[in-house]
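Participant: Provided below for reference: sequence and predicted model.
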Amino acid sequence: MVKDGIIVDIVDNDLAEKLDAREVIDATGLVVMPGLVDCHTHLCEYATEGVHQVRGKSQKMAAVSNFLDCLKSGVTTIGDHHLGHPVLSTPIHVLKEAARNTVLTIKFATGTCCVGTEPLAYTSSLRPGSILTFDDLDDCHYAKLAAESEFPGENIFITATVANLPSHLVPNGGKRILESEDIFKIVDIFHSLGKKIGAHIEGAENIPLFIDAGGDVIHHGHGAKTEHFDEMAQKNIYLVATPHGGTSNAPNTPEEIYNSLNAGVTTAIATDSYLPVHPEAFGMDKLQIVGPKDFLKICKPTFEYLKQQGMNETECLKMITTNAAKIMGLEAEIGSIKTLKKADIILCKGLPVFDFTDTESIVIVIKDGLIEINKNF
């Protein structure tokens, strides 16, 4: 039962048939589950230029188009990034306003980015449309980023990214660009302002630097070992896995994601949309570029492995619902179908990932109690 966008009660079918409801949705033969949560995307910057080839004011239009693709794919909540872009110059406040005017729940992580070109190219949410230097990123800069950030995404890059570029253009992809002293200082700045902090990291030798500094969320974490997961669990550090790519290292394998969950790490899978598939990604030979419509496809190899290890379907699906919501600080509002939570619900022809990976099998998308997508006309 839904009222004013909130789940107010959950009753059995016999009682439901006797209630005087304004609208009744017949979900016979369908799976009813929470809306999907993608807690790591780049839909407002790199995906607007990469997917739509836009510049200038069209960036905002392209971002909204990407948001609609999410909704059609059953994604009702997004954790997007604003890291600056060498060409695209739309400021964060404009994109936040555009996001507020959609039906989706969208939070933004603001941060700096370092692309592994030669020389290294730095960008920042505070100065979109510009290329910066390392010296531009002082304590005041990080404090302003922390003030703008709405969830712990890729607020900092401990290692340089390959972005969406071919490998020969990013010879410094994976290079460590922040040392322990820098990381401790930046983490302290975020925490002193009451903000959690996330980091883009790859490489077993680099991951402990963020753990030791008391960071909150590791994004990618490619190359992480079992001992890292054990320490992350002890320190309540979360992991956003991208098993299809995102760094120069081979991405998270199903076994590594299992080890993370088994250690007790709150773990989510995210699309990093839009992202080319790494050549060493496990079980994704048929994918090239991953966007919202591919969310279920990138989960399939991992979910199948987890089920083989004895994990049930509900526990697997938490990685793209409950756990992702927790990483974004929204676990009290979304991520599960419970009373007093938002009525963000999808109706599907089967169980996502396990029974299907095509988004057409998500036939109804309900956001805040209203039907926003209905493929059953």
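Facilitator: Arrived safely.
Participant: drop to CA atoms for contacts and neighbour counts, all remaining ones
Facilitator: OK.
Participant: right, and residue 151 touches residue 81 too?
Facilitator: No: taking contacts as Cα atoms under 8 Å, residue 151 lies outside contact range of residue 81: 9.6 Å.
Participant: between the two, which has more neighbouring residues?
Facilitator: residue 81 (29 against 25; other Cα atoms under 10 Å).
Participant: roughly how far apart are the closest residue in space to the more buried one that isn't next to it in sequence and residue 39?
Facilitator: In space, and not counting its chain neighbours, residue 81 is closest to residue 109: 4.8 Å by Cα to Cα, 6 or more residues apart in numbering. According to Cα to Cα, to the nearest Å, residue 109 and residue 39 sit 10 Å apart.
Participant: quickly list what's touching both of these two.
Facilitator: Taking Cα atoms under 8 Å, 6 or more residues apart in numbering as the contact rule, residue 109 and residue 39 both touch 79-80.
Participant: compare these two (neighbour count), which wins?
Facilitator: Neighbours were counted for residue 109 and for residue 39 using other Cα under 10 Å; residue 39 has more, 31 against 28.
Participant: rewinding a little: which residues does the one helix or strand the residue nearest to residue 81 maps to contact?
Facilitator: Taking DSSP states H and E as the criterion, the element that holds residue 109 is strand 105-110. Residues from elsewhere that reach strand 105-110 (Cα under 8 Å, 6+ apart): 76-83, 96, 99-100, 125, 145-146, 148-155, 328.
Participant: how about the next helix or strand after it: buried residues?
Facilitator: Counting by DSSP H and E, the element after strand 105-110 in chain order, helix or strand, is strand 112-115. Within strand 112-115, the residues that qualify as buried are 112-115, counting by 16 or more other Cα atoms under 10 Å.
Participant: next up, a structure to set beside the first:
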Amino acid sequence: MLLIKNGKIVTMTGVNYEKGSILIKDGKIVEISENINEPQGAEVIDAENKWVLPGLIDAHCHLGMLEEDIGFEGNDLNESTDPITPQLRAIDGINPFDPAFDEAVKAGITTVMSGPGSANVIGGQFAVIKTKGVSIDEMVILEPAAVKIAFGENPKRIYKGKNKMPMTRMGTAALLRETLTKAANYKNRKNAALAKGDNFDIDIRMEALMPVLDRKIPLKAHAHRTDDMLTAVRIAKEFNVLLTLDHCTEGHIIIEQIKNSGVPTIFGPIMTFRGKVETKNRNYTTAKLLNDAGVKLAIMTDHPVIPIEYLPICAGLAVKSGLSIEEALKTITINAAEILGISDRVGSIEKGKDADIAIYDGNPMDVYTDTLYTIIDGKIVYRR
């Protein structure tokens, strides 16, 4: 049992405490109040004058897939030998012993969505995992959590070098439509065979897309430019599937179109130079403008593009450009959890949720702030 007392608790539910307490038992939050009597035998953290938040969430990164301090041997990000690889699973490529996991924990980041890169039109299946553990299977919150798709420069550049489709944006969209059509046909044939009791040969590529067609998980669209984002929305509507717009670099140009689509956005990375043509219009005010329009918004690092420990600083830069402190914190807690489909477990400090909590000596979006404690599933996994 663990008791956190006297903390400035920011629950992300709209109910905060200037001086409150949280009781944790069996890995779950069991009580939140201004005052909780200290249970016998409980470990106590006195968080007076400290910020107590739900563990932070990075909604798009490649943690454990492009490992630190290692070259090719630790690069499991892109299977860039075939533009269509939905059958790839992030859990088969994430190394929990990547040193970046420790950096995440030290920053109070307790949950991430990690998965394949953007070389392929369909790159594979992302997973949502906790940031502490030795077995990826025990760290998983949700898997598969999304299927990665990519538009724009990346698949064009990779496959132009191989002299094969796609070498144009038309080719990327055509391959995606073709594959989703094959998946829909596969689903119909499978259902018909099962209804008759006939044998049916399983195709693991097509099986990977069944949760997408069933609207259980979204397509996770790498898209920077306006036309790429709108193509992603167009195709999602054609096939009646869920979608998230990841990167959304030019989102400020098509705010009304994104708002009307109802598609959530995962914005970033924003602490980088404009290294590609499609990022030339990157703007720090995009997060505020999307949020003000009512678009569900999370902020990402795209680690290792931005080191994962700087996730709260990325949110802080959005504050500097006009986003409120409360809304910025939502982008790396409850909004991220809702977009990833895991808000029943994490993203806020509420009774019954996983006891994933970060304690700071100030606002975590301030560069001078230190993480004092990180708690995952009720266990202190980092203590400054």
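Facilitator: Alright, I've got the coordinates. All values derive from a computational prediction rather than experimental measurement.
Participant: follow-up on the earlier one: what distance do you get for the residue nearest to residue 81 of the first structure to residue 140 of the first structure?
Facilitator: Going from residue 109 of the first structure to residue 140 of the first structure by Cα to Cα gives 17 Å.
Participant: who are the neighbours in contact with the spatially most central residue of the second structure?
Facilitator: Nearest residue to the geometric centre of the second structure (Cα atoms, centre = their mean): residue 59, 1.6 Å. Counting by Cα under 8 Å, 6+ apart, residue 59 of the second structure touches 112-114, 266, 298-300, 332, 336-337, 340.
Participant: and those, which is closest to residue 371 of the second structure?
Facilitator: residue 332 (15.5 Å; Cα to Cα).
Participant: tell me which element residue 32 of the first structure is part of?
Facilitator: Counting by DSSP H and E, the element that carries residue 32 of the first structure is strand 31-34.
Participant: average gap between that strand and the second structure?
Facilitator: Compared with the second structure after fitting, strand 31-34 of the first structure deviates on average by 0.6 Å (mean Cα distance after the TM-score superposition for the first structure).
Participant: who's in contact with that strand?
Facilitator: So strand 31-34 of the first structure is contacted by 321, 334-337, 344-351 (Cα under 8 Å, 6+ apart).
Participant: go again with 6 Å.
Facilitator: By Cα atoms under 6 Å, 6 or more residues apart in numbering, the surrounding residues in contact with strand 31-34 of the first structure are 335-337, 344-348, 350.
Participant: next one: stretch 304-320 of the second structure
Facilitator: Stretch 304-320 of the second structure is contacted by residues 103-104, 107, 301, 328, 365 when judged by Cα under 6 Å, 6+ apart.
Participant: looking at these, which is nearest residue 184 of the second structure?
Facilitator: residue 301 (33.6 Å).
Participant: residue in the first structure matching the closest one?
Facilitator: Correspondence of residue 301 of the second structure to the first structure, assessed by TM-score structural alignment: residue 271.
Participant: measure its match to residue 191 of the first structure for me?
Facilitator: For residue 271 of the first structure, the distance to residue 191 of the first structure equals 27 Å [Cα to Cα].
Participant: and these two? Which one has more around it.
Facilitator: Set side by side, residue 271 of the first structure and residue 191 show unequal neighbour counts under other Cα under 10 Å, the larger going to residue 271 at 28 against 16.
Participant: tell me who's in contact with that one.
Facilitator: Applying Cα under 6 Å, 6+ apart, we find residue 271 of the first structure in contact with residue 295.
Participant: report the secondary structure state of it.
Facilitator: coil (DSSP: H, G, I helix; E, B strand; the rest coil).
Participant: tell me which residue of the second structure is furthest from the middle?
Facilitator: The centre of the second structure is farthest from one residue, residue 196, which by Cα atoms, centre = their mean lies 40.3 Å away.
Participant: show me the contacts for that residue.
Facilitator: Contacts of residue 196 of the second structure (Cα under 6 Å, 6+ apart): none.
Participant: ok, it to residue 190 of the second structure distance?
Facilitator: 10 Å.
Participant: do the same with residue 105 of the second structure
Facilitator: Residue 105 of the second structure sits 43 Å away from residue 190 of the second structure, taking Cα to Cα as the criterion.
Participant: helices along the stretch 151-300 of the second structure, start to end?
Facilitator: In order along the chain, the stretch 151-300 of the second structure carries the following helices (DSSP state H, counting those that start in this stretch): 153-160, 169-196, 204-213, 226-239, 255-261, 286-292.
Participant: contacts for the first one next, please.
Facilitator: Residues external to helix 153-160 of the second structure that are found in contact with it (Cα under 6 Å, 6+ apart): 119-120, 166-168.
Participant: ok, back up a step: which SS class is the aligned partner of the residue nearest to the centre of the second structure in the first structure?
Facilitator: Under the alignment (TM-score structural alignment), residue 59 of the second structure pairs with residue 39 in the first structure. Three-state assignment for residue 39 of the first structure (three-state DSSP): strand.
Participant: what about the nearest residue to residue 39 of the first structure once chain neighbours are set aside, distance to residue 149 of the first structure?
Facilitator: In space, residue 39 of the first structure comes closest to residue 79 once its chain neighbours are excluded; the distance is 4.2 Å by Cα to Cα, 6+ apart. Going from residue 79 of the first structure to residue 149 of the first structure by Cα to Cα gives 11 Å.
Participant: ok, residue 311 of the first structure next?
Facilitator: 34 Å.
Participant: these two: which is more packed in?
Facilitator: residue 149 (24 against 15).
Participant: list the contacts for that one?
Facilitator: 109-110.
Participant: switch the cut-off to 7 Å
Facilitator: Going by Cα atoms under 7 Å, 6 or more residues apart in numbering, residue 149 of the first structure touches 108-110.
Participant: do the same with residue 4 of the second structure
Facilitator: With contacts taken as Cα under 7 Å, 6+ apart, residue 4 of the second structure has the following neighbours: 21-23, 44-47.
Participant: okay, these in a markdown table with neighbour count, secondary structure and distance to residue 76 of the second structure next?
Facilitator: Listed next are the contacts of residue 4 of the second structure as a markdown table, based on neighbours: other Cα atoms under 10 Å; DSSP: H, G, I helix; E, B strand; the rest coil; distance: Cα to Cα, whole Å:
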| residue | neighbour count | secondary structure | distance to residue 76 of the second structure |
| --- | --- | --- | --- |
| 21 | 25 | strand | 42 |
| 22 | 26 | strand | 40 |
| 23 | 24 | strand | 40 |
| 44 | 14 | strand | 41 |
| 45 | 16 | strand | 39 |
| 46 | 12 | strand | 42 |
| 47 | 22 | coil | 40 |
